[in-house]
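1. Provided below are the primary sequence and the corresponding predicted coordinates.
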Amino acid sequence: MRKLFAFALVLIGLAGCQSQDNSTPQTKKEKSGTNIQYPIPVAATVGMVADLVNNVGQEYVDVKQIMGTGVDPHMHKASRDDVVAIMNADVVFYSGLMLEGKMTDTLIKVSRNKPVYAVTELINEKTLLEPDDFNGHYDPHVWMDVSAWSQCVDAVKDALSQYDPQHADVYEKNAATYKQKLEQLHKYGLETLKSIPEDSRTLITSHDAFNYFGRAYGLDVQGVQGISTESEAGLKRINELVDLLVKKKIKAVFVESSVSKKNITALIEGARAQGHQIEIGGELFSDAMGEPGTYEGTYLGMLDHNITIVARALGGTAPEKGMQNKLTP
C-alpha cells in the first residue's frame, strides 16, 4: 500500500514549534462540504506536487510548498517552518515512493488528524521502474515521464473532491483541462527528442533522476550517482562514464539544479585528459522546478526546458524558447 504510511508529528515537538512561531494550526474541517475554509489551506512537499494541486484546485486552494527551488527532497529534513505549514494545512499532498525520505523522521501520525495523500498513489504499478540497486523500491522520479505524471492528476482531483464535494465538478473540469496540456507536452517530448541522431542518444546527468525520461523518450540515461543523492559516486563509476563519453564521442553532459556539479566536472576533466572535448549541455531540473513566478517554475515549463535543452545539446532540433515560446533565453 503506497498511500501515506508514516506521516505525523511528535506532539511535544509540535507544541514547541507553535509556541516559538506564535501560530496555531487550523482546526480540522469536516468533509461534508459545509464547514470548509476557502481557499483551502494545502501543504505540498515539492514543486511538482504543488503545481498539480494548483492546477486542479485553482482558486479554491491556497498551496504552501514545503521545499523550494534547488532543494534536494532526498536530503531535506523538516524544519520548524515546515512543521507549522503542515499543521496549518487542512489537506497535505506529497509525492510518495520514498522521494521525501528524510521527512518521515519528523512526520508521525499527521494522517490521524487530517487527510494526507500521495499523488503517485493511483499510478499503475506496471508504469513504475524498480531499479536493481534500489533495494526493491520504485524509482520516485515519475514526473520525468509526462504521460506517467499525468496519472497523478486524478489522485489530486479525487482527494480534493472527497474533501470538498461541493466543487467536485470544478475539480473534474480543471483536471481534464490540465491533462490535455500534459498530453500536448508529452507529444512535444516524443517528437523533439526523436530528432536527436541515433548515435547521440545518451543522456548523462548528476544522478539517476532521468530513468523515466529516458524510457519515455528513447534515450540511454546514465547517472553518476544513484537514484538517491545520498549515494556517493565512486571513482570506478566516474571512470566508466569517462570511457563511455570518449568511446561514443558524446558532445555534452548535464548538471542538475538541485545536485552538486562536482561529479559532472570530474567527467569533463577525465574526458579531456583522454583528448575528448566535452561541454556542459545545460542545467536540467530534476528534483525541483525553477524559480517561482517563472515559466520554468511550473511543471509544464520544467519539462519543456529539459526536453528542449537536451534535444538541442545532443544534436536534435528544437525551438530555442521551447514548445510554448516561453523559455528563459
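-> Looks like it came in fine.
2. For the rest of this, base every contact and every neighbour count on C-alpha atoms.
-> Will do.
3. And the residue lying farthest from the centre of the chain, how far from Ile268?
-> In the chain, Gly275 marks the outermost C-alpha relative to the chain mean, sitting 36.3 Å out by CA atoms, centre = their mean. Plainly put, Gly275 is 11 Å away from Ile268 if you go by CA to CA, to the nearest Å.
4. can you check Ile40 too?
-> From Ile40 to Ile268 the distance is 48 Å (CA to CA).
5. again with Thr34
-> Using CA to CA, one obtains 60 Å as the distance from Thr34 to Ile268.
6. quick one, which of the two is more surrounded?
-> Set Thr34 next to Ile268 and count neighbours by other CA atoms under 10 Å: Ile268 wins out with 19 against 11.
7. Show me where the stretch 51-200 of the chain has its strands.
-> Under the criterion DSSP state E, counting those that start in this stretch, the stretch 51-200 of the chain carries strands at the ranges 61-65, 91-94, 107-108, 116-118.
8. Dump these into TSV; add mean neighbour count and distance to Phe254 as well.
-> Supplementary listing: the strands of the stretch 51-200 of the chain in TSV, determined by neighbours: other CA atoms under 10 Å; distance: least, CA to CA, whole Å:
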stretch	mean neighbour count	distance to Phe254
strand 61-65	20	27
strand 91-94	25	27
strand 107-108	17	34
strand 116-118	23	30
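9. could you dump those to a markdown table with distance to Gly223?
-> Rendered in a markdown table, the data for the strands of the stretch 51-200 of the chain read as follows (distance: least, CA to CA, whole Å):
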| stretch | distance to Gly223 |
| --- | --- |
| strand 61-65 | 27 |
| strand 91-94 | 25 |
| strand 107-108 | 30 |
| strand 116-118 | 26 |
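10. Need the three-state assignment for Gly296.
-> Actually, residue 296 is Glu rather than Gly. Secondary structure for Glu296, judged by DSSP: H, G, I helix; E, B strand; the rest coil, is helix.
11. Hmm, it is touching Gly290, no?
-> Yes - the criterion here is CA atoms under 8 Å, and Glu296 meets it with Gly290 at 4.7 Å.
12. Please enumerate the shared neighbours of those two.
-> Taking CA atoms under 8 Å, 6 or more residues apart in numbering as the contact definition, Glu296 and Gly290 share the neighbouring residues Met302.
13. Give me the neighbour count for Trp134.
-> Actually, residue 134 is Phe rather than Trp. Neighbouring residues of Phe134 were enumerated by other CA under 10 Å; the total is 12.
14. Identify the residue nearest it in space, chain neighbours excluded?
-> Excluding its sequence neighbours, the residue lying closest to Phe134 (CA to CA, 6 or more residues apart in numbering) is Ile227, at 7.5 Å.
15. Relative to Asp133, how far out is the one you found?
-> Counting by CA to CA, the separation of Ile227 from Asp133 is 9 Å.
16. Take this one as well and set it beside the first:
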Amino acid sequence: MFKKIIVFQAVLLLTLALVLAGCGANAQPGAGNTKKSIEGTVKVTTTTGMISDIVKNVGGEHVEVQGLMGPGVDPHLYKASQGDIAKLKKADIIFYNGLNLEGKMADIFVRMSREKPAIAVTEYIPESQLREPPDFAGHYDPHVWFDVKLWMKAVERVRDGLIEVAPDRKADFEKNTQQYLKQLEELDAYAKQQLAQIPKKQRVLVTAHDAFGYFGTAYDLEVTGLQGISTDSEYGLQDVQNLVDMLVQRKIKAVFIESSVPKRAIEAVVEGAKAKNHIVTVGGELFSDAMGDPGTQGGTYIGMVKHNVDTIVAALK
C-alpha cells in the first residue's frame, strides 16, 4: 500500500511538471502584466484648453476629449466641482499641466493616479529649461506653453500617454504627432520673425500677471507683470506705483490685459500713469492661462499664440 502511494505521488508530480512546462513554453516574458488596449474611443479628461488641443491633434478620431477649464477660466484659482470629479472618474486617461498650475487640484490627481494614468504633460521638459522665479516660493513657472519649443515636449508626452492606453493605435498617434509638431515648428518660426520687427527698446511686454516669462525668453522680450506667477498672489498699491514709475521713466506706451484675469489691475496702472501726465494705452487682450471660444482664432493653441504675437506687434511696433 505504501509503495502505491509513493508511485501515485510521483506520477502526480510528473504530470504537474509537464503541465507547467507546457504553459511556460507558450508564455511570453511579462505577459501577465500586459495591459489590454482600450477598445473603441479613448475617453480623455484634461484641465486646460491648451492640453485639450494637444489631445485632439494627437488622438484624432480615436479620442473623446472633455476639458474642465473653458475660455477665460483661471487655472490657478480653479476648484473642481462634483461634475468635474465625475468626468475624471469616467476617463480612461487624464492629462494635466503640472508644475503647480492647477494647485488646488493636486490631491485629486494623486488619488486618480491609483486608478488610471494621470499624467502631467510637462514631465518631459528638462528641469534646466524651466524658469524658477525668486518670488514663486521655490517652484517652477508653469506657463511653459508660451515657449512653443517647450510645448512640443508636452505633445510628445501626450502621444506616449495615449499609446500606453491604446497601443494598437500607436501608428496613428505617431503620424498625427509628427504632423502637429511640424505645424508647431512653423508657429515658432512665425513668432520669432514677427516679434523681431519690434525695435529692441520697445520690446517691453507689461501684463496683469507674470505669465509670459517663457515667451520673453524664447522671443527676446522684456516681460513685467503686476502680479506674480500665480494670480493667487495679491498685488498692493506699492506694486501698482512701482509699475507706473517704470512706465513713465521708460516712456512705455502700451500695456496688455489678459482674457483670464480681471482687467481692473491694469486699468489702475493706466490711470496711475495718466496722473503723472504719461499716456498709456491698452494694447489689446492677450490669451494667457486659457484659450478663446471654440470656432474663433484663439480657440486653438496655434491660433491663440498667433493672436498674441500679432496683438503685441501691432501695439509695440
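-> Ah, there it is. The shown structure was predicted, so the numbers you read here are calculated from the model rather than taken from an experiment.
17. Can you give me the TM-score here?
-> The TM-score (TM-score structural alignment, normalised by the length of the second structure) is 0.87; 286 aligned residues with a CA RMSD of 1.5 Å.
18. thinking again about what came up before, neighbours around the counterpart of the residue nearest to Phe134 of the first structure in the second structure, how many?
-> Residue-level alignment of Ile227 of the first structure against the second structure, with TM-score structural alignment as criterion, gives Ile229. Residue neighbour count, defined by other CA under 10 Å, stands at 23 for Ile229 of the second structure.
19. thought Asp304 of the first structure was touching Leu185?
-> Yes - distance between Asp304 of the first structure and Leu185: 7.1 Å, which falls inside the contact criterion (CA under 8 Å).
20. more crowded one of those two?
-> When Asp304 of the first structure and Leu185 are compared on other CA under 10 Å, the one with more neighbours turns out to be Asp304, at 24 against 20.
21. In three-state terms, how would the more buried one be classified?
-> The local conformation at Asp304 of the first structure, judged by three-state DSSP, is helix.
22. starting at the chain centroid, how far to stretch 235-243 of the second structure?
-> Relative to its chain's centre, stretch 235-243 of the second structure lies at 30 Å (CA atoms, centre = their mean, to the nearest Å).
23. May I see the buried residues of it?
-> Residues of stretch 235-243 of the second structure classed as buried under the neighbour-count rule (16 or more other CA atoms under 10 Å) are Val240, Gln241, Leu243.
24. what's next to whatever helix or strand the second one lives in, contact-wise?
-> Assigning secondary structure by DSSP states H and E places Gln241 of the second structure in helix 237-250. Applying CA under 8 Å, 6+ apart, the set of residues contacting helix 237-250 of the second structure from outside is Leu226, Lys253, Ala265, Ala268, Val269, Val270, Gly272, Ala273, Lys276, His278.
25. In three-state terms, label the first one for me.
-> Right, the one you point to is Leu226 of the second structure. Classification of Leu226 of the second structure into helix, strand or coil gives strand, according to three-state DSSP.
26. Please enumerate the helices of the stretch 101-250 of the first structure.
-> Remark: helices assigned in the stretch 101-250 of the first structure by DSSP state H, counting those that start in this stretch are 146-149, 152-163, 168-193, 211-217, 235-248.
27. Let's have these in JSON lines, adding distance to Ile309 of the first structure.
-> Listed next are these as JSON lines, based on distance: least, CA to CA, whole Å:
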{"stretch": "helix 146-149", "distance to Ile309 of the first structure": "16"}
{"stretch": "helix 152-163", "distance to Ile309 of the first structure": "25"}
{"stretch": "helix 168-193", "distance to Ile309 of the first structure": "10"}
{"stretch": "helix 211-217", "distance to Ile309 of the first structure": "13"}
{"stretch": "helix 235-248", "distance to Ile309 of the first structure": "19"}
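28. among the ones you listed, which is nearest Lys109 of the first structure?
-> Among the helices of the stretch 101-250 of the first structure, the nearest to Lys109 of the first structure by CA to CA is helix 152-163 (18.5 Å).
29. which part of the second structure lines up with the closest one?
-> With the alignment judged by TM-score structural alignment, the segment of the second structure matched to helix 152-163 of the first structure spans residues 154-165.
30. Would you pull up how far that stretch lies from the middle of the chain?
-> Between the mean C-alpha position of stretch 154-165 of the second structure and that of its chain there is a distance of 13 Å (CA atoms, centre = their mean).
31. Report the mean distance between that stretch and its aligned residues in the first structure.
-> On the superposed models, the aligned residues of the first structure are on average 0.9 Å from stretch 154-165 of the second structure, with distances taken as mean CA distance after the TM-score superposition for the first structure.
32. So which residues make contact with that stretch?
-> 35-38, 54-55, 58-59, 92-93, 95, 117, 119, 121-125, 169-170, 173-174, 177, 181.
33. Go again with 7 Å.
-> Contact with stretch 154-165 of the second structure is made by 37-38, 54-55, 58, 121-122, 124, 169-170, 173-174, 177, as judged by CA atoms under 7 Å, 6 or more residues apart in numbering.
34. For PyMOL, what selects the buried ones among the residues you listed?
-> The following PyMOL line selects those of the contacts of stretch 154-165 of the second structure that are buried, judged by 16+ other CA under 10 Å:
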select buried, resi 54+55+58+121+122+169+170+173+174+177
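35. would TSV of the contacts of stretch 154-165 of the second structure with distance to His76 of the second structure be doable?
-> Listed next are the contacts of stretch 154-165 of the second structure as TSV, based on distance: CA to CA, whole Å:
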residue	distance to His76 of the second structure
Ser37	34
Ile38	32
Ile54	20
Val55	21
Val58	26
Val121	17
Thr122	16
Tyr124	22
Arg169	34
Lys170	33
Phe173	30
Glu174	32
Thr177	28
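36. first to last residue in stretch 97-110 of the second structure, what's the distance?
-> One end of stretch 97-110 of the second structure to the other measures 14 Å (CA to CA).
37. Now it: buried residues?
-> Of the residues in stretch 97-110 of the second structure, those buried under the neighbour-count criterion (16+ other CA under 10 Å) are Asn97, Gly98, Leu99, Asn100, Leu101, Glu102, Gly103, Met105, Phe109.
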